[in-house]
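Q: need the 3D shape of this:
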Amino acid sequence: MGQCEDQMQRQALFDLALLFVVVDGVVDESEVTFMKNWLDSIPWSNPTSKEDYYQTTLSKCRHATENDGVEDFINHRANQLIDKEMKEQALKLANDISSADGEVDDAERKAIELLTTALG
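A: A predicted model of the protein is given here:
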């Protein structure tokens, strides 16, 4: 697989993970730290800096959750995940992030269902 496809999948995976941080309406500092550390650890071949990408994606995630756009957000990113391993990682991250606070609320549950369907 080419470097562009790899970067596209990494970004889609990050976008989805960050969505699951904000989808319940509560962003915990430990979640922010986790996401920033994870972003720092992955290879990056995008001209946009990681910090700028994080901030832009966070804004898009909030917009999606506040404007009934979660399904479209999930579908768009899920379509960019090509590798089976990336799809599996997306579902694992969604479940892990959603249950990190000890409770999976309705918004998180619905988003997990949407992601599961979108990934086929």
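Q: every contact and neighbour count from this point should use C-alpha atoms.
A: OK.
Q: what residues of stretch 51-70 count as buried?
A: Going by neighbour count (16 or more other C-alpha atoms under 10 Å), the buried part of stretch 51-70 is 53-54, 57-58, 60-62, 64-65, 70.
Q: for comparison, sequence B:
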Amino acid sequence: MKFEQLLSHFDTGICIDQLQKESLLDLALLFIGVDGKIDDSEKRVVYEWANQLQWNSTIALEDYFEDSLSKSVLAVQQNDIESFIQHRMHHVVDEPMRKFVKELVIKVIEADGVVDDAEKRALAVLEAEL
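A: A predicted model of the protein is given here:
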């Protein structure tokens, strides 16, 4: 019985870790398009970071990347940025990851050399969740 509990806790740990990775990736992808355009330099920052992850999902990283990018573009178009950020930040429970997400999105929004007002507003929403 204890072995089964150990496996269950191990599986839960993997699931929580993967959910945090997915949430971090979702947030980084949101910040690619939060200014209303998809910039290749911003996309490259996220793609290079994502390829370093230990991805533990049945969904391939590339497929998740494209699907999540589409969802983040939709959130921007529907002016649903705040709830998108709040929902993802709810799943980022480790303090080091919470700090890292801010560093990551700053790298993303600075990658194209221009940080516009929409990016600043979205960053303020993210900071309020930290």
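Q: how about the helices in the second structure?
A: Per DSSP state H, the second structure carries helices over the ranges 2-33, 40-50, 61-77, 81-90, 95-110, 117-129.
Q: just tell me the aligned range of the last one in the first structure.
A: Helix 117-129 of the second structure corresponds to residues 106-118 in the first structure, going by TM-score structural alignment.
Q: mean shift between that stretch and the second structure?
A: Mean deviation of stretch 106-118 of the first structure relative to the second structure after superposition (mean C-alpha distance after the TM-score superposition for the first structure): 0.6 Å.
Q: quick revisit: make a markdown table out of the buried residues of stretch 51-70 of the first structure and add distance to residue 44 of the first structure.
A: Compiled in a markdown table, those are given as follows (distance: C-alpha to C-alpha, whole Å):
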| residue | distance to residue 44 of the first structure |
| --- | --- |
| 53 | 11 |
| 54 | 12 |
| 57 | 15 |
| 58 | 18 |
| 60 | 20 |
| 61 | 20 |
| 62 | 23 |
| 64 | 25 |
| 65 | 26 |
| 70 | 25 |
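Q: so which of those residues is the closest to residue 24 of the first structure?
A: Residue 24 of the first structure lies nearest to residue 65 out of these, by C-alpha to C-alpha, at 8.4 Å.
Q: quick one: the alignment partner in the second structure of the closest one from residue 67 of the second structure, how far?
A: In the second structure, the residue matched to residue 65 of the first structure (TM-score structural alignment) is residue 76. Going from residue 76 of the second structure to residue 67 of the second structure by C-alpha to C-alpha, to the nearest Å gives 15 Å.
Q: for the residue nearest the centre of the first structure, give me its contacts.
A: For the first structure, the residue nearest the mean C-alpha position is residue 16 (1.7 Å; C-alpha atoms, centre = their mean). Contact analysis of residue 16 of the first structure by C-alpha atoms under 8 Å, 6 or more residues apart in numbering lists 74, 77, 90, 94.
Q: which of those residues sit farthest apart?
A: 77 and 94, at 13.0 Å, using C-alpha to C-alpha across the contacts of residue 16 of the first structure.
Q: of those two, who's got more company?
A: residue 94 (25 against 20; other C-alpha atoms under 10 Å).
Q: quick check: closest non-adjacent residue to the corresponding residue of the second structure for that one.
A: The pairwise alignment with the second structure assigns residue 94 of the first structure to residue 105, based on TM-score structural alignment. The shortest distance from residue 105 of the second structure to any non-neighbouring residue, by C-alpha to C-alpha, 6 or more residues apart in numbering, is to residue 28 (5.4 Å).
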